[in-house]
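K.L.:
Fold the stuff below for me.
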Amino acid sequence: MNSNSTDTPTDATLPLTVTLRADATPTTPALTLRPWREEDTAALVEGHRGTPADASASAPAMRTEAEGLRWVRHQRKSWATGARYAFAVLEKTERDGGEGRLLGHVVLKDAAPGRPTAEVGYWTAVPARGQGIAPRALETLTTWAFTTFAPTGLTHLRLLHQVTNPASCRVAEKTGYAFTAIVPASPPDYPADGHLHIRRADG
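P.N.:
Below you'll find the model as predicted:
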C-alpha cells in the first residue's frame, strides 16, 4: 500500500484532497481511495442494485440518484467536520493511472487527535463482491488511520458487523481485526446481534 497523504493532523479535520492507493495483486487491480464526489452518484446507485431493501446502515440501499446524492453530500459534510472520513474505492486504470469503476467504500469514524479509539466500516459494490476488494481497501484505510492519528493518541480501531454477515467477519479476520465480543442488537440499523473486532496500533 502507498499513500500520498500521511500528514499528522493538528486539529479534527483533514482536507478533501487525501488520496490513498493500493498496488495491484496477481488477481486484483490497483485501487484508488479518495473522498466521495457528487459525480460518483450514478455509479454509487448502480453499484447498489441488488442490495436488500432492509440493508443495514453500513451498506445502505440506494434506489434513486436522489438518495445517492443525499448520501454523498452527507459523507462530504461529515468529512469537513471531522466526524467521518469516507473514501470511494475505485479501480485504478493501468493505461494512465486514472480512475476506473467504483468498487466499494471504506470509512474511518470518530477519529481525532487525542482520541484513543475510532471505528472503521466498509461495503463492496454488488458487482465487485467476492473479488477480495474489501480486505485490501480496509488494510489501506487501516494503515492510513494509524499513520495519521497514532502520533496524536490513536491506539486501536473498532470494527462492528452483524452476526448475520459472515463475509464481513472474514474481511475482519483477514485484516487483523481480532474478534473481541458480541454486541447486543440495536434496531433499526442493527436488528441482529453484532461482532466487535479490534485492531491495535502496536499489533
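
K.L.:
going forward, measure contacts and count neighbours with C-alpha atoms only.
P.N.:
Noted.

K.L.:
packing partners for the top strand by length along the chain?
P.N.:
Longest strand in the chain, counting residues (DSSP state E): strand 99-109. Here strand 99-109 touches helix 41-47, strand 84-92, strand 117-124, helix 133-149, going by 3 or more C-alpha pairs under 8 Å, 6 or more residues apart in numbering; DSSP states H and E.

K.L.:
So for H197, which of the ones you listed sits nearest?
P.N.:
Set against H197 and scored by C-alpha to C-alpha, the helices and strands packed on strand 99-109 come closest in strand 117-124, at 10.0 Å.

K.L.:
Check what contacts that closest one and list those residues.
P.N.:
By C-alpha atoms under 8 Å, 6 or more residues apart in numbering, the residues outside strand 117-124 that reach it are 58-59, 103-111, 133-134, 138, 154-160.

K.L.:
Drop anything exposed from those.
P.N.:
Buried members of the contacts of strand 117-124, scored by 16 or more other C-alpha atoms under 10 Å, are 58-59, 103-109, 111, 133-134, 138, 154-160.

K.L.:
Let's compare: structure for the following, please.
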Amino acid sequence: MTSPMTLTVGPSATAPALTLRPWQDSDIPAVVAAHRDESMRRWLTRSIGNEDQARAWLAEVDAGWAADTLLSWAIEEEGALVGYFVIKAANPPKTLATGVGYWTVAEARGKGIASRCVEAATEWLFSGQEIMPADEIELLHTVGNAGSCRVAQKCGYVLDSVLAPLPPEFPDQGHRHLRKRPS
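P.N.:
Prediction:
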C-alpha cells in the first residue's frame, strides 16, 4: 500500500514549477467546475456533474492509492488547481502496460502542462522506483483528440495502434501510444 505522495515538475524556461499533490476534499468545487467544460467532457470516459459525484470519485482515488493500482494527483501551478494526472497499473488483458492520463482546466490548456507532467511521470516510472515498476507506458486517447496526440508525440510516445471502439465506455476509435524503458 502506497501513501499518496507529492511529485514536483521543475520550471521550464517559460513556465513555473508544477506540483502534483494528493487530492483534498477542498478540491471538490474545482473538480466539479472543471468538468463543466464542454471541450474537456467531450474526451472523458466519465464526467463529474456535482459534489456528491466528486466525493465518490475522490473515494475511488484513495482506494487506487491503497491498492497501488491508480496513483492520482491534483496538478497545481502557483497554488491554483490546473489539472489532474494519473498513473494506472497494467490490468491484463484490458491493458498490458502502465498507463498515464490527464486533463487540464480550460484556462491552463496550451501551456505545456500535460506534456511536462507526462515527461516527469515517465522519468519517474522508468527510474527504478518500486511502487509501480514499468518497462512500457501507454498513453491512450480518442482519435479526434489532437491535443493529447501532440502531448504523446512531444513526450516521445510512438503511435502503436489504432484501437477499435468499445462502446459504451469508448464509443470512438482510439490511439495507443507507447514509450519503452530505454535500454
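
K.L.:
TM-score for the pair, please.
P.N.:
The TM-score (TM-score structural alignment, normalised by the length of the second structure) is 0.87; 178 aligned residues with a C-alpha RMSD of 2.3 Å.

K.L.:
which parts of stretch 162-179 of the first structure are buried?
P.N.:
Q162, V163, S168, C169, V171, A172, T175, G176, Y177, A178, F179.

K.L.:
For the fourth one, what is the corresponding residue in the second structure?
P.N.:
Aligned counterpart of C169 of the first structure in the second structure: C149 (TM-score structural alignment).

K.L.:
Can you give me the distance of the residue lying closest to its match once chain neighbours are set aside to A30 of the second structure?
P.N.:
Once flanking residues are discounted, C149 of the second structure sits nearest to H141: 7.4 Å by C-alpha to C-alpha, 6 or more residues apart in numbering. Separation of H141 of the second structure from A30 of the second structure (C-alpha to C-alpha, to the nearest Å): 23 Å.

K.L.:
Who has more neighbours out of these two?
P.N.:
H141 (24 against 17; other C-alpha atoms under 10 Å).

K.L.:
would that one count as being in a strand?
P.N.:
Yes: counting by DSSP: H, G, I helix; E, B strand; the rest coil, H141 of the second structure is part of a strand.

K.L.:
That one: what's it in contact with?
P.N.:
By C-alpha under 8 Å, 6+ apart, the neighbours of H141 of the second structure are W43, S148, C149, G174, H175, R176.

K.L.:
Tell me which of those residues persist in the first structure.
P.N.:
Retained in the first structure (both residues aligned by TM-score structural alignment, their matches' C-alpha atoms under 8 Å) from those: S148, C149, G174, H175, R176.

K.L.:
Tell me which of the helices and strands packed on strand 99-109 of the first structure sits most buried.
P.N.:
For these, the largest average neighbour count (mean count of other C-alpha atoms under 10 Å) is found in strand 84-92, namely a mean of 25.
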